[in-house]
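A.B. asks: Compute the structure for the input listed below.
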Amino acid sequence: MNHQLSDLSPEGLRAFVGEQLERSRARTVQLTDAVDTDDLVRQHSKLMSPLVWDYAHIGNQEELWLVRDVGGREPLRQDIDELYDAFQHPRADRPSLPLLGPAETRTYVTEVRDKVLDVLDHVKFDAGRELVDNAFAFGMITQHEQQHDETMLATHQLREGAPVLDAPPPPTGRSLSSAEVFVPGGVFEMGTSIEPWALDNERPAHGVHVKPYVIDTVPVTNGDYLRFVLGGGYEDPRWWSEAGWAHVQKASLVAPRFWSQVDGEWWRVRFAHQELLPLDEPVMHVCFYEAEAYAKWAGKRLPTEEEWEFAARFDPSTGRTRRFPWGDESPGPQHANLGQRHLRPAPAGAYPAGASPLGVEQLIGDVWEWTSSDFRPYPGFRAWPYDEYSLVFFGPDYKVLRGGSFGTDEVVARGTFRNWDYPIRRQIFAGFRCARDPRPEELHA
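C.D. replies: Predicted coordinates:
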């Protein structure tokens, strides 16, 4: 998907939207058909909704925006709007609601999709309406479904029982010529005003000056992080912020989530598989505080959101801001580990074709990367098409994550896409890379 969307004919745009809707639904069906009825209705963690809630919520949002708003059609199930309003009911309370059962949910989302495809057949993309310009509402709903699919994938990671998901392994890694990359800094265009399906918090494009810095070539690996664990990192308040140390003690953290030590060996649980900890994969299921503490222990810091995006998008040889580290081409399997293709992060060095011009790798896919930045609006931000997507979350309570994970779909994983979460969250597929200020000799090399 690229910003040449506007170059497509109405028929071409219709076909493209249809493909994206079909792709996202196939993934939703895979994630929900993989488990039995009991697993669909059970709450596997207080942090997550039952899978059946996510499934019906996907259909309800599609009905609200595409059937009723874009299509101007009669509601199918207005009676369930309140049940599937994410702001009405916290996740912990959703199992006690009178939710649609699995069979009723499948019938409902199928009926909604039938109506949506009819709307798609008849909608005029040149009607002068912002919501349908470049098929934005369809893109928003496709992304919404893919984002919930990643949330459902995280629920799968939390469920107990036999493994139900399978995928081939990612490409093998390779040794890197350097563990760090010097970034000369400069002015670049952060965010976007032209990416047609970009969401409101990614807009508008604005110039940002970034000072020179040094950033890790790849995300911090399990092997790197294990040294922090074995070195007593979780027992030494020197490495932790005041809030981080308080959380470590309150939550009794001793290692990343899903890690365990058995007879002197470290293991992890990955989608119900018990496996020896792969030392060359990016560390995952760490919260912001853990990432921050490791960085301090390593004599570094977390990158700011601006530094992350500069490393991912700026080409110093041309002075141009790219869509992705490798250029403007949409992600292919040679560039990045996305779309649940492999069900795990790829080893360090697995995607040389996805490197930035400066040689920073695996910025897109594998693991979401914590930054040091609070989630704030860009200058000139406009909440659109609804306040509840971004506006209500801005402030110091949430930290920004960038780049996407192995569970993020390519329709979401833009170089400008911004994710955010509480700094204590560990169930998401999140890791990090470190940055630091350059030494004097690096500045004058």
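
A.B. asks: hey, let's count contacts and neighbours off CA atoms from now on
C.D. replies: OK.

A.B. asks: how close does A293 sit to E307?
C.D. replies: A293 sits at a distance of 19 Å from E307 (criterion: Cα to Cα, to the nearest Å).

A.B. asks: and L97, what does it touch?
C.D. replies: With contacts defined as Cα atoms under 8 Å, 6 or more residues apart in numbering, the neighbours of L97 are L83.

A.B. asks: and the nearest residue to L131 once chain neighbours are set aside, what element?
C.D. replies: Spatial nearest neighbour of L131, chain neighbours left out: A137 (5.5 Å); criterion: Cα to Cα, 6 or more residues apart in numbering. Element membership of A137, judged by DSSP states H and E, is helix 136-158.

A.B. asks: next one: that helix to chain centre, how far?
C.D. replies: Helix 136-158 sits 10 Å away from the centroid of its parent chain (Cα atoms, centre = their mean, to the nearest Å).

A.B. asks: could you say what helices and strands it packs with?
C.D. replies: The elements that helix 136-158 packs onto, with contact taken as 3 or more Cα pairs under 8 Å, 6 or more residues apart in numbering; DSSP states H and E, are helix 10-33, helix 51-62.

A.B. asks: pretty sure the residue nearest to L131 is touching L66, no?
C.D. replies: Yes: counting by Cα atoms under 8 Å, L66 is a contact partner of A137 at 7.0 Å.

A.B. asks: More neighbours: which of the two?
C.D. replies: Set A137 next to L66 and count neighbours by other Cα atoms under 10 Å: L66 wins out with 25 against 20.

A.B. asks: That one contacts V119, doesn't it?
C.D. replies: Yes: taking Cα under 8 Å as the definition, L66 is a contact partner of V119 at 7.4 Å.

A.B. asks: what touches both of the two?
C.D. replies: By Cα under 8 Å, 6+ apart, no residue touches both L66 and V119.

A.B. asks: got the residue ranges for the strands in the protein?
C.D. replies: For the chain, the strands defined by DSSP state E occupy 180-183, 186-190, 206-210, 213-216, 259-262, 265-270, 273-276, 314-315, 320-321, 368-375, 395-402, 418-421, 430-431, 435-436.

A.B. asks: Nearest approach to T28 belongs to which of these?
C.D. replies: Nearest to T28 among the strands of the chain is strand 265-270 (19.7 Å), distances taken as Cα to Cα.

A.B. asks: For that closest one, name the packing helices and strands.
C.D. replies: Under the contact rule (3+ Cα pairs under 8 Å, 6+ apart), strand 265-270 is packed against strand 259-262, strand 273-276.

A.B. asks: please give me the structure for this one as well, since I'd like to look at both together:
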Amino acid sequence: MIDRFLKVRENSEQLCKPLITEDYSVQASEFVSPPKWHLAHTTWFWEEFVLTKYATAYTVYDEDFSFLFNSYYNNVGTRVLRPSRGLMTRPSVNEVYKYRKYVTDAMVAFLNTNLNEEILAIIEIGLNHEEQHQELLVYDIKYILGNQPTFPVYENSFKTKAETQEENFIKIKAGLYEIGHQESTFCFDNELGKHKVYVGDFEISNKLVTNRDYLEFVMTGGYQDFNFWHDEGWSWVNTNKIEAPLYWYKIDNEWWNYTLNGLDKVALDLPVMHISFYEAFAYSQWKGCRLPTEFEWEIASDQLQWGQLWEWTNSAYLAYPGFNKSPGALGEYNGKFMINQMILRGGSVATPEGHSRKTYRNFFHPNMRWQFNGIRLAK
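C.D. replies: From the prediction side, this is the model:
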């Protein structure tokens, strides 16, 4: 447990190694959190939910940090509003790293004591929580750097690969299937409530949609034809003057996109990424197909090569039968977000190793596209 804890803590800091000090406090959009905030928030989580509750004689590092680095836990108390995270020049980056070491050292000492099952369960949530923030940290770093006028290079190990298998649609027969987490391993509460669903015959693509595929949609006027779009999506396209995926730029009649390696020509054989649900749906309509439901995706997952990009489904984020929120602050973790969000399944190249599974239910608002996501078609 100690080795795993230290590995997770170290990974958060390694993700920030390529940054300069000025990068740490930037909030390039309301939905982006500064890297400094991620480092402090994931530290506050251990302090708030483990050390102050269970470690004897633990002294809080700084009483103000709960207000500064709480995210959305109303049960814990008031907090800095999300749009204001980038206004905090204090504490300094150096102070945040001191805070991390202070809490990490205290956690290692605590992990060397006898821990009961209740505490171990909270520690498991804490590890997965920090891993979630590591992926968000990659998204946010890319958004911060991708909005710099010089498109800086980050030390990029988060590269997608071209899928080489011949494209075809896998046929799945109608039937009653069991959905939800069924193993004794860790999962989040929104994966629980094992239940049966009936699905009709369907087919699902064995490949993600490529940049080449999506570019055809762009070039043939897909963003100008309302027939392919939800009304809300059409309004989003026109209000925000959307003409292509996030980070795509047309320069001298050629399409380029910002990657963590800087500005490159769009690689046609790579999976298209940084797509909103609105765009994924519109593309599927243009192709005469649809997006799979999350149940269809889970049923077919053992026959798919998934994990490069989170995949939009046509399922709203709702509770499974029998879902119950845990009492207290940790009960706010998933349940209160079950409205106006869509499910993504799978994982991405930015997902920490071992963090995802086929029952994992990621969720975002349909307009969000800074996460590493893509499209898989169904019919």
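
A.B. asks: What's I2 of the second structure aligned with over in the first structure?
C.D. replies: When the two structures are superposed using TM-score structural alignment, I2 of the second structure falls opposite G18 in the first structure.

A.B. asks: So its match versus A255 of the first structure, what's the distance?
C.D. replies: Between G18 of the first structure and A255 of the first structure the computed distance is 44 Å (Cα to Cα).

A.B. asks: Kindly report the same for P98 of the first structure.
C.D. replies: P98 of the first structure sits at a distance of 38 Å from A255 of the first structure (criterion: Cα to Cα).

A.B. asks: before we move on, what about L391 of the first structure?
C.D. replies: The separation that L391 of the first structure has from A255 of the first structure, given Cα to Cα, amounts to 34 Å.

A.B. asks: Please apply the same query to A56 of the first structure.
C.D. replies: Between A56 of the first structure and A255 of the first structure the distance is 35 Å, computed by Cα to Cα.

A.B. asks: just P282 of the first structure next, same as before
C.D. replies: Counting by Cα to Cα, the gap between P282 of the first structure and A255 of the first structure amounts to 14 Å.

A.B. asks: between those two, who's got more neighbours?
C.D. replies: The neighbour comparison of P282 of the first structure against A255 (other Cα under 10 Å) goes to P282, with 26 against 20.

A.B. asks: what lines up against the more buried one once you look at the second structure?
C.D. replies: For P282 of the first structure, the aligned position in the second structure is P271, judged by TM-score structural alignment.

A.B. asks: Verify the stated contact: its match with N211.
C.D. replies: Yes: look at P271 of the second structure against N211 with Cα under 8 Å: they come within range, at 5.7 Å.

A.B. asks: follow-up on the earlier one: most tightly packed of the helices and strands packed on helix 136-158 of the first structure?
C.D. replies: Highest mean neighbour count among those (mean count of other Cα atoms under 10 Å): helix 51-62, with a mean of 24.

A.B. asks: and that helix, how far from the second structure on average?
C.D. replies: In the superposition with the second structure, the aligned residues lie an average of 0.6 Å away from helix 51-62 of the first structure, counting by mean Cα distance after the TM-score superposition for the first structure.

A.B. asks: quick check: that helix aligns to which part of the second structure?
C.D. replies: Counting by TM-score structural alignment, helix 51-62 of the first structure pairs with residues 35-46 of the second structure.

A.B. asks: circling back to that earlier point, just so I know, which of the helices and strands packed on helix 136-158 of the first structure lies nearest S356 of the first structure?
C.D. replies: The minimum distance between S356 of the first structure and those falls on helix 10-33, with 27.0 Å, by Cα to Cα.

A.B. asks: a markdown table for the helices and strands packed on helix 136-158 of the first structure, including distance to I80 of the first structure?
C.D. replies: Supplementary listing: those in a markdown table, determined by distance: least, Cα to Cα, whole Å:
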| stretch | distance to I80 of the first structure |
| --- | --- |
| helix 10-33 | 20 |
| helix 51-62 | 8 |
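
A.B. asks: For V262 of the first structure, find the nearest of the ones you listed.
C.D. replies: When these are compared by Cα to Cα, helix 10-33 sits nearest V262 of the first structure, at 30.8 Å.

A.B. asks: Go ahead and name everything in contact with the closest one.
C.D. replies: By Cα under 8 Å, 6+ apart, the list of residues contacting helix 10-33 of the first structure from outside reads 5, 40, 51-52, 55, 117, 120-121, 124-125, 134-135, 138-139, 142, 145-146, 149, 152-153.

A.B. asks: Now the buried members of those residues.
C.D. replies: When the contacts of helix 10-33 of the first structure are checked for burial by 16 or more other Cα atoms under 10 Å, the buried set is 5, 40, 51-52, 55, 117, 120, 125, 134-135, 138-139, 142, 145-146, 149, 152-153.

A.B. asks: surely G307 of the second structure meets A350?
C.D. replies: No: using Cα under 8 Å, G307 of the second structure and A350 do not qualify as a contacting pair, with a distance of 9.4 Å.

A.B. asks: Compare neighbour counts for the two and give me the winner.
C.D. replies: Of the pair G307 of the second structure and A350, A350 is the one with more neighbours under other Cα under 10 Å, namely 23 against 18.

A.B. asks: tell me the contacts of that one?
C.D. replies: Residues touching A350 of the second structure, when contacts are defined by Cα under 8 Å, 6+ apart, comprise E135, V138, F158, F372.

A.B. asks: repeat that for 7 Å
C.D. replies: A350 of the second structure is in contact with E135, V138, F158, counting by Cα atoms under 7 Å, 6 or more residues apart in numbering.

A.B. asks: gap between E166 of the second structure and G307 of the second structure?
C.D. replies: Spatial separation of E166 of the second structure from G307 of the second structure under the definition Cα to Cα is 18 Å.
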